[in-house]
Structure formats: structure tokens, C-alpha cells
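Peer 1: sequence and predicted structure are below.
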Amino acid sequence: MFNNTYDIIVVGGGHAGLEASFASANMGCNTLLITSNLQTIGQMSCNPAIGGIAKGQIVREIDALGGFSGIITDCSSIQFRMLNTSKGPAMWSPRAQCDRRLFSYYWRFFLEKNDKIDIYQDTVVSLIVEKYKVKGVITYFGIKIKTHTVILTNGTFLNGIIHIGKKKIKGGRISESGVKGITEQLSKCFGFKHGRMKTGTSPRVDGRSLNYEKMEVQYGDINPKKFSFFYKTNKLIKQCKCYITYTNKIVHDIIKDNLGSSPIFSKSINGVSPRYCPSIEEKIYRFTNKDRHPIFVEPEGWNTVEMYVNGFSTSFPEKIQYESLKKIKGFEKIKILRPGYAIEYDYFYPEQLKLTLESKYIDNLFFAGQINGTTGYEEASAQGLIAGINASLKIKKKESFILKRNEAYIGVLIDDLVTKGTKEPYRMFTSRAEYRMLLRQDNADERLTHIGYKIGLISKNKIRIVNEKKNKINKCLHLFRNYFINPIDINFILKNKNFPIISDKKTIESILSRSEVSIEDIKSIPLVIDQIKKNDFDKEILEAVSIKIKYKGYIDREKRNAKKLLKLENIKIPNNFNYKNINSLSIEAREKLTYYKPTSLAQASRISGVSPSDLSILLLHINR
């Protein structure tokens, strides 16, 4: 049946598996995607949305590198919002509400258009490994398939158990079986360390049973943007409404009185819960000073009455879910279509991976997504992309692809996982990045597209588009630095804002650098309008230039700090370096460095327990 040897087999048809498959196929590798159910490819298991704080930046980075998550989101969006616009540009984060059915449809659509990708419905239960090198997989039906490389993207399916009250159902997602065999093989035969994590999802309810007049309306942006820099989709003219309501004391009392029936509090669940996305019962228990918690009511698509109750993830019995929900304003006549549930599953400690996401123990075996202890579609997609790229590069015997912390949020994500590990579901935040001003959502194409081109995922046409954008930005910066504004043209704006007026001519750059002056103020000056029209500077270009001028000090400082870090990144540590022989290192440093095996002095510096004096000693021995 499978006579040929595949270059790469991807196990799992979720967000990580799909990005891995496209990356490897588009880099020329014959790829087989094996998933337990062809009908749930690209399934949004939790809320029907992509992006958000830091997550939106990741999706734009994936797109800039040649991935597909942004394209799929744009094709299936029903509402778009740019979050945190009241804050600085480092915090601006795109988020789109999606049509769940269309999201899966477009993943499958693009998948089937790719001649380099074969898809097969079955369940991988073990790996074929010879001399610590992966050679193939064995499926539930006993089929052996040969391959040079395997990428595991099993999500929540490894020994997954679904919890609803006292009910325990084996499965990786509601109505879908879990996977047994892979954890047992990797841990018993090869010494992989693994743990248990827990995540959850909210009830789905019938939108016809809700009273939206009692809720706050959450509209999309008036001029919605898109995630993809390159793929053109129709403008999102019509948008679905989302709604906000709140829990209250009655809801809290019901939940407090029934905590014992939650598997989290009855200790039926041993896995670690997400700190930053807790269940409603954990929220009520942990935040006793809160009188209410927001509940976001999100449509599942254009042509469905199904609504997702974001903020009410729970594993309570169905009866308690119903009793507490109907006490929320607007939910008085609630009809539940599907109860919320918790799911407990295996993950592998990510510090057992290289920065390429290849295993340190088995050659040509890569891990991506929730199997590495992360939570979220976006984090999974990013890992899938990087695993697919590096698996392809290794087959071609080319240099590995590793993004640094100052280059992308994706670099921060993977470095955090591999260097520090995680004992709880890892979620990306802007606060995790040291160089937030450099890693903005608006400049992901400027940062990464040329890299995507070098590795073979970006076309010449896309590079041309980015270069044209860069040239226009530079041209606009030159204009703003050399074009002078008369006091009469700007002083009326300053007066209206109660700010000091100017007495002499000033360049546009000088005026725009003032905190009280916006790019919209500059655009309102007739002579400047003429120059903008003459040079065809659109809103995107003007926004980029405004950011570069207003935040120049912050950007320059982060660039200087990144250069200092780069010096440490360039000091490589040999893979077989023996730390145990360096007695001058602290005992903790020796233990940690031997376990993590950092590839550079910079990575070693981020390991907890490795002090500055340990680094100095290490540098001395490396130089020797």
C-alpha cells in the first residue's frame, strides 16, 4: 500500500501538523499527513478565533515566513479587531473571529491542492526506530510506513481523558478517540520524560435562546485589516457582532457551593491547568475579591445559531453548567447545545528538544504543538512551521533554521520552551519578549520575509512587494526629515490641544516626534497632503513611518541591546562539551548545563541557576 519511503511523515491534522506539512511540502519534500479523522482537519477545538495579544504577532510572523495560518484566517474571518490600540504600537495585536466550518474547509482546500502532500486517515501508535534514528511509523491497523523524518503533532490526544463532572471518557476531543502507545514507547524505550497537562473548553449554546439586548455589543473595526501581507481576500465589509455579559454573585455562589463536583477540585484531574486561561470554577476560587468576570459571547460562523461562551471553560456536570449559566444576564432562557469539558493529556518536556524542535535522543524525530506543553492555536502553528522547515533542511543537509529572540516572537517561544522548559501550559504574552518594539505586528514582513525567501517558502513576487514597501517607507522618512512646516500650518492644531506652539519652521519629523501630534494631524495640513498624494503614501506606510519617528529612542535602544546579545549568541558551545570536568562551575550550573545542553553562551545565560560568574568560567573554557 505504501511502497515508497516518504521524506517526512506528519502525525496529527491540527494547527501544528498542517503548518508542518505545508512547510515541508513547499520546500520540496514528499510529505504524508496522517490523522485519525479526515473530517476534523484544522478543527478549532476551543474558541473560534485566531490572534490576540502576542498571538496575533505570531500569526503575522508565520505569514511573513510563508506559512498559511494568516491566509486561512483571512478566508474565514467574520469579525476583525486590532486590540490594545490605546497603548503603544508594541502592544497592538490583531484578532479575528472565524467561521469554524470555513476555517477547517480552507485548510482542507489548500491541503488537497498541494501535490507534494498525501493525506491518510489512521492513527499512529508507535515509531520504527533503529539505532536511535527514526525510520517509520506503525498505525493502529498495523500498517508500517517508511520515512526519513517524523514530526509528532498529537495535540491533546496522547492518552487523552475527557472530564465532565464524574464522567471520564477516553478521547482527545469530544467524540474522538485518544492515542495510546507513543508515550509508552518513547518513555520506556528511550527515556523521554513526560507529564500530564489539562486544558478545557466552554459550552456551546443556542444563540436563539439568548437575550442580546441585555448584553454589551462588541463590534469589529470600522476599517478591518487582514493577517496576511500577501494573499488577497475580499474586504470584510459585513461583520458579525460579538457580545459581552458578566457573571454575578448568584453565579459565584452556585459555583462555590458545587466545587466538590468539579474534577479539578475533586482531584480526578492530575494534569496542570493553564495559569492564564483558568476554568470558571478556578476563577471563582482564586479571585474571591472579584464581584464579576466577563463572558464573551462569540458566534461560531455566518450561518449557524451556535455560540461559544468564551470565559466559561468548565468541567462541571451538565446540570451545574446549566444552573449557573442561566443566572447570567441574557442567558435566562439558555439552551445548551454541547457542555463544556476538561481534557487531560500527555506532553513531553520540551527541554528534551534542540532549538530546531528535533529530539535530542532520537535522530530525525521532531515535536510541535501541545505535545511540547504549549496552549493555543497560534503557538502550535508556529512550532509546526519551524519543525517542518528544519525537518526539510536536515533532509537536504542544509544549515538549521533558528529564529533569535530579537527576530521574532516565534524565536522567543521556542527558546523559552527549549531553554527553560515548562511545567504548566505555556502561553505567549508580549511581556515574554525583551524586544517588543522590534517585534511588532506591523513589521513582521520587513523582519522575516527575506528569511522565508532564503529557505524557499517565499516567492520572488512577495519579496518584491516587501522591498517596495521598504522603499516607500524610506522615501517617506526622507521627506519628513527634509520638509519644513511653517508655524501657521501647525499652530492651530497645537492650540486646540492646549500644547505649546512653535515660532520657527520645523521639519515634519520634528513635529511628529512630539507626543501630542498624531499622523492624522500631519495629514490634515494642506501642503503635506499634496506631498502624500504625489508620492502615493498609503495609510500603512504613514503608520509605519509614524512609529519609526515617535518611538525612535526605544527602537534604537532595543537594537543596541540585541547587538550585545548577538555576541553571546555567536559564542557556540560544542554539543559534546563536558561540564562535569569544570570544577569551578557551581554544582547547580554543572547539573543544569549538562541536562539542557545549550548551544550558545546566550542560551546558557537564560538557564535558571547559571550565574554570571558561571558564564565567565564557561567562556574561559570555551576559548581554550
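Peer 2: Arrived safely.
Peer 1: drop to CA atoms for contacts and neighbour counts, all remaining ones
Peer 2: Will do.
Peer 1: quick check: buried residues in stretch 309-321?
Peer 2: For stretch 309-321, the neighbour count (16 or more other Cα atoms under 10 Å) marks 309-318, 320-321 as buried.
Peer 1: which residue ranges of the stretch 351-500 of the chain form strands?
Peer 2: If DSSP state E, counting those that start in this stretch is used as the criterion, the strands of the stretch 351-500 of the chain fall at 365-367, 484-485.
Peer 1: which of the buried residues of stretch 309-321 fall within helices?
Peer 2: Using DSSP state H, the subset of these located in helices is 318, 320-321.
Peer 1: and the residues you listed as a markdown table, adding distance to residue 211?
Peer 2: Shown next, in a markdown table, are these (distance: Cα to Cα, whole Å):
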| residue | distance to residue 211 |
| --- | --- |
| 318 | 21 |
| 320 | 21 |
| 321 | 18 |
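Peer 1: alongside the first one, take a look at this:
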Amino acid sequence: MISTQEYAAIVVGAGHAGVEASLAIARCGFPVLVITLDTNAIARMSCNPTIGGLAKGHMVREIDALGGEMGLAADATGIQYRMLNRSKGPAVWAPRAQADKKEYELYMKRALLSEKNITLKQGEAVEVIVRNGSCCGVRTKEGETFFGKNVILTTGTFLQGLIHVGEENYPGGRRDEPPAVGLSDSLRSHGIELVRFKTGTPPRLRENSIAWEILEEQRGDNPPPLFSYRTKNLKVEQLSCWLTYTNTMTHEIIRQNLHRSPLYAGRITGIGPRYCPSIEDKIVKFSDKEKHQIYLEPEGRGTDEIYVNGFSTSLPKDIQDSALRTIRGLENAEILKFGYAIEYDAAPPTQQKHSLENKNIKGLFLAGQINCTSGYEEAAAQGLVAGINVINKLRGRPEFVLDRTEAYIGVMIDDLVTCGTNEPYRMFTSRAEFRLLLRQDNADMRLIEHGYKLGLIRDDVYHEFKNKRDRIHRVMKVLKEKKHGQLSLYQVLKQPGKTYKSLISNELCSYNLSDEEILFLETEIKYEGYIARQMADVRKFKKIEKRKIPGSINYDLIPGLSREAKEKLKKVKPESIGQASRISGISSCDLSMVAISIEKTLKSEKDK
């Protein structure tokens, strides 16, 4: 059957990337078809029941400032909220929430169903339709053909998914869910390179089989730190998480059975995440460690399943059981679901532009784990950027690209499309050169203007933001003008131990600000010198980024350019000298040759 309707966009997959992409496009008035294998698994949390964390929490706040949904969903369905790294500098403070997994799914499904411009369809896309270098639709396993001006693939771990548990392996895209078969062959037939990656998940335990009374309790923060600038007055009864540790007995059982691990027996060929290793990897690679942290996290209010954070594994079921029972508090633990590893196809992201559109096939966008990333937040951010770029394309506007000075989202996408990755990419604060400017407390200051201009931020939200910004500016002005002895209040606040609330309590200032506004104000004042230094670095960065590389450049004709440089520049197709400088293997000499060639070409064209 061939559909007679042409959609503005077809989104394949309804995970964290697919949801953000489809909501953004639909909210801007364009019809979207969402095709997913299971309409009851919208934005399902395949692994941990957590949103946010180090750098990831920054991205969730950025998604929110741009008008995305993840922050609102996390606030609405959270069961525990914490601000991580409070003992360190504000650049690395990061909000994190335990979410009720089922409620999160239901929230996101309601969000999709409430959008009149979204058509949600259960099915399996097996082929992308490409005509004259442009993607114009998909065909499904069920024999249906759908046409759209743009196609966004957000397939997660489902492409040719293969699940491993000990000596067993079987096709699957996620626990108890089938893989997507056929689409990989279609992508390869259109020249898209695919690689094999791997990830995994830990066992789930029955709540009443755990000896909670002997474990270390981890409570949430009160009041709860929120993700969304649009969430007001959240009151919630928070649930605790609990800490325990592996021990030498645990490690010995795992070591003795490594030959039964598909990872170490050679049955898994996909490359796994370096920064979220399996328990087998931890025992082997950190053999000097006598213990590893294990966090026991509730998966929701209406379930007795407990997530064993830190024990991702694909060991056989009997070994998972015996190893877990050596851990304090888990001596009588009952496993409800066993851990597993999953291999899947992914597309090296150097094949995409910063807009996440494929460099060779117009109208084909890739977002999420198909771009070799890991994590819900990384996926959601990519989905939103892909969706925004579809919107701009439909409106005839330029590509929407966040650079490395604006957002962690910009850092991630630039890393992916410029440098690529040989393992599942995860965001860290250390990846950002300008992280003091990219704090979680100033995401709205950095990005909400973008969201408003795109039409993804409502008028009332934007006006509230402007009022907040004006309040902070007024207070900043007062602090600079008002004296306390020989010093201005601005200078007083710079001193160690001085806080804005102490100025109010001493009746030196009378402007009331929210805790969030105070955090922003104090950070801007106390770190003024460091911020000024980073701003100077930003100006240098932007100067290099402005030196654009023409799309018509022929690297083979540039004298003195190394063979390695020619190969990598032709593959990545950098858009600026700055982007070219971040490609591994490109030397300063290579950059000079490219810059000289561009100058000569421009001069020649000018003389004509």
C-alpha cells in the first residue's frame, strides 16, 4: 500500500531522539509520521532509570532551554533528585534525577498523542527511498510505502540487534523486543558505512529480597533541583537509593568464569563503551581494586524492580546469580531480570553534517545511538537538533548549528561529525573547552533566545525569562554602585565566604532573588576573572571558525598537503579552518596549506 499523504518528516523510531525530533517539528506546524516497532514503548529507558548526571544534566537543561521535552518529563516523573558535584566548582555542578521508568514512558506517549500534527504508527521500516540524491520516504516490512520531505532515523540499538547472555545469543533490539532487520542493508546500498557497537545492562532484583537495613542510604536533595525552567513548585515524596560494594569473593567468581563471558570468549565483536564498562571489564582492567561501588536504584513507585547500577554484565545467568549473592545486602537477592549485552549497527557520524543531515543524501538525518553515541540525554539532544534542522529546511532558513562555545550539545555534535568515534560516545564536562561558560545554571541565558525564535518556547515562558534576566542585571548594577565602606557590594561579594543572602540579612541589599538566580549572580561575580579569560579564548575560537572552507575545494590540487590530510579532509569535509584543526592527524602545516589555497582562490575570483 502506498500512502497518498506526503509528510514534512518521517521519524523512524520513538526513543529519546525520535520523541524530541517529532515533537519539535509537529509543534512548529508540520505533519510528522512516527514509525516505531512498539507504540507502547515510547521513550523507554532500556537501561538505568536516570536522567541527567555529569555533563548529561547540562544537556537536559539545554534541551529544555531550546524547547525540548526531556526536562519536563524528568521533573514530572522523578522519584529522586540530586545536584551532583556541589563540593566542586559551579562549572561541573550537574542535576540528576531517578525517574519512574513506566511513568516516563507514559508521559512521553501522552506528549506525542496530544500533538495534532503527529501520526503515530506501529511498524518496521526496512528501506529508505532515495531518488536523485534525496531521501523521500520509507518502506515497511508490512508492505506500506510512506513519503516525506525528510526522514530522520533514530533506531537506537535495534539495527540488527543481537542479545548475549553467557553462551546464549538471540536477535533482539532490547529485552523481549525484536530487532530491526533489513534497514541496515538498505543504508549500505545507498553508500552509508555501518559499524558494530555493543552496550549492556545489569540485572534487576526483587525489592523485598534485599537486606536494606545493612546498606548505606543515599537520599535526594530537598528542595529538589529541577531540570526545566518551566516546572513550578514541584512537591514530591522522594525515594532513596542505596550503596553497597563488590568484594574479592565477587571478583574471584567472575575471574574464574571469564571463559563463559561472550565478551572474553570472542563471541561479541562490537566495540563497547569505555566509560560504562561491564563488571567483567572492571575486574580485568582494574585488577588492583578490591571493591567497586554498586548503587541499588528503584525503577519506579509501582514496581518492585531494583536496578543494580555498576553491575552491567553478559555473564551466564548462574554466574550472575552467584556473584551477586557475595555482595553485602544481596546474599538472598532474587533476580527478576538478568543482565545482557547487545550488539547493533551504527553509522560513523563523520558521514553527517553539523545539522545531522547526511553529507551525500539530502533530507536524510540520523540521530541518537545510530550516530555512535550512548545515553538518553545524548540521543534526545541529537533528536532535537535534527528536528530543528528539518524545521529550518522546511522554512527555507539556514542550518541550525550550535558551536562549541554555546552548548554541550554543540561540543558533542562537533566531536562526532569532526573527529568521529571508535566507541560509544558519552558526554563529559572535560570534553568542553569553555565549560565555565557552559554551566547548568545559565542554559537559559545561552539558548532560550534560539528556542523562542524557532517557535518552540511559548511567549509567556520567554517573557518570564526576560523578567528574570532584567532582575539579575538590575541587582548587578546596584551591587556595583552601592558602597560598603571602601568597597562596592560587588567587590564584597567577590570575597570568600560572602553570599548574596548575607548581604540581605545585613540589610545591605533588598532585592529578592530566587535561589537559582542567586546561584547565577554569585557565580558570575566570584568567577568574573576566569569567565573573562574564557571569553577571550572564545573570541579567538570564533575568529578561526569564521574562516570558512568552500564546499568546492579540491584537496588533491593543494601542493604540500600530506596524503593523510587529503584523505581525512575529503572524508570529513570540514566547513571551516577551525573544524579542520580538530581532525586527528591534521597538522598546523596542513592547515596553512589549506588557508593559503583558499586565499589564492578568493584573490583569483576577485581579480576576475
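Peer 2: Looks like it came in fine. None of these values were measured; they are calculated from a predicted model.
Peer 1: superposed, what's their TM-score?
Peer 2: Superposed pair, TM-score by TM-score structural alignment, normalised by the length of structure 2: 0.97. Supporting alignment: 599 aligned residues with a Cα RMSD of 1.2 Å.
Peer 1: before we move on, the earlier item: quick one: closest of the strands of the stretch 351-500 of structure 1 to residue 283 of structure 1.
Peer 2: strand 365-367 (31.6 Å; Cα to Cα).
Peer 1: report the distance from the closest one to the chain centre.
Peer 2: 19 Å (Cα atoms, centre = their mean, to the nearest Å).
Peer 1: helix or strand for the residue nearest to residue 160 of structure 1 when sequence neighbours are not counted, which one?
Peer 2: Leaving aside its sequence neighbours, residue 160 of structure 1 sits nearest to residue 345 (Cα to Cα, 6 or more residues apart in numbering; 4.4 Å). If you go by DSSP states H and E, residue 345 of structure 1 is part of strand 341-348.
Peer 1: with structure 2 superposed, average distance for that strand?
Peer 2: In the superposition with structure 2, the average deviation recorded for strand 341-348 of structure 1 is 0.4 Å (mean Cα distance after the TM-score superposition for structure 1).
Peer 1: residues touching that strand, excluding its own?
Peer 2: Applying Cα atoms under 8 Å, 6 or more residues apart in numbering, the contact partners of strand 341-348 of structure 1 are 156-164, 172-173, 183, 192-203, 269-271, 313-316, 370-373.
Peer 1: in strands only, show me those.
Peer 2: Judged by DSSP state E, the contacts of strand 341-348 of structure 1 include 161-164, 194-201 as members of strands.
Peer 1: which among those count as buried?
Peer 2: 161-164, 194-201.
Peer 1: adding distance to residue 146 of structure 1, write these out as TSV.
Peer 2: Below are these laid out as TSV (distance: Cα to Cα, whole Å):
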residue	distance to residue 146 of structure 1
161	30
162	33
163	36
164	39
194	26
195	29
196	30
197	31
198	33
199	33
200	35
201	36
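Peer 1: what is the nearest of the residues you listed to residue 226 of structure 1?
Peer 2: Residue 226 of structure 1 lies nearest to residue 201 out of those, by Cα to Cα, at 26.6 Å.
Peer 1: quick one on the thing from earlier: how about the strand holding residue 345 of structure 1, aligned to which bit of structure 2?
Peer 2: Strand 341-348 of structure 1 corresponds to residues 340-347 in structure 2, going by TM-score structural alignment.
Peer 1: gap between the equivalent of residue 538 of structure 1 over in structure 2 and residue 48 of structure 2?
Peer 2: The equivalent of residue 538 of structure 1 in structure 2 is residue 514 (alignment by TM-score structural alignment). Per Cα to Cα, to the nearest Å, residue 514 of structure 2 is found 32 Å from residue 48 of structure 2.
Peer 1: and residue 480 of structure 2, by the same measure?
Peer 2: Taking Cα to Cα, one finds residue 480 of structure 2 at 46 Å from residue 48 of structure 2.
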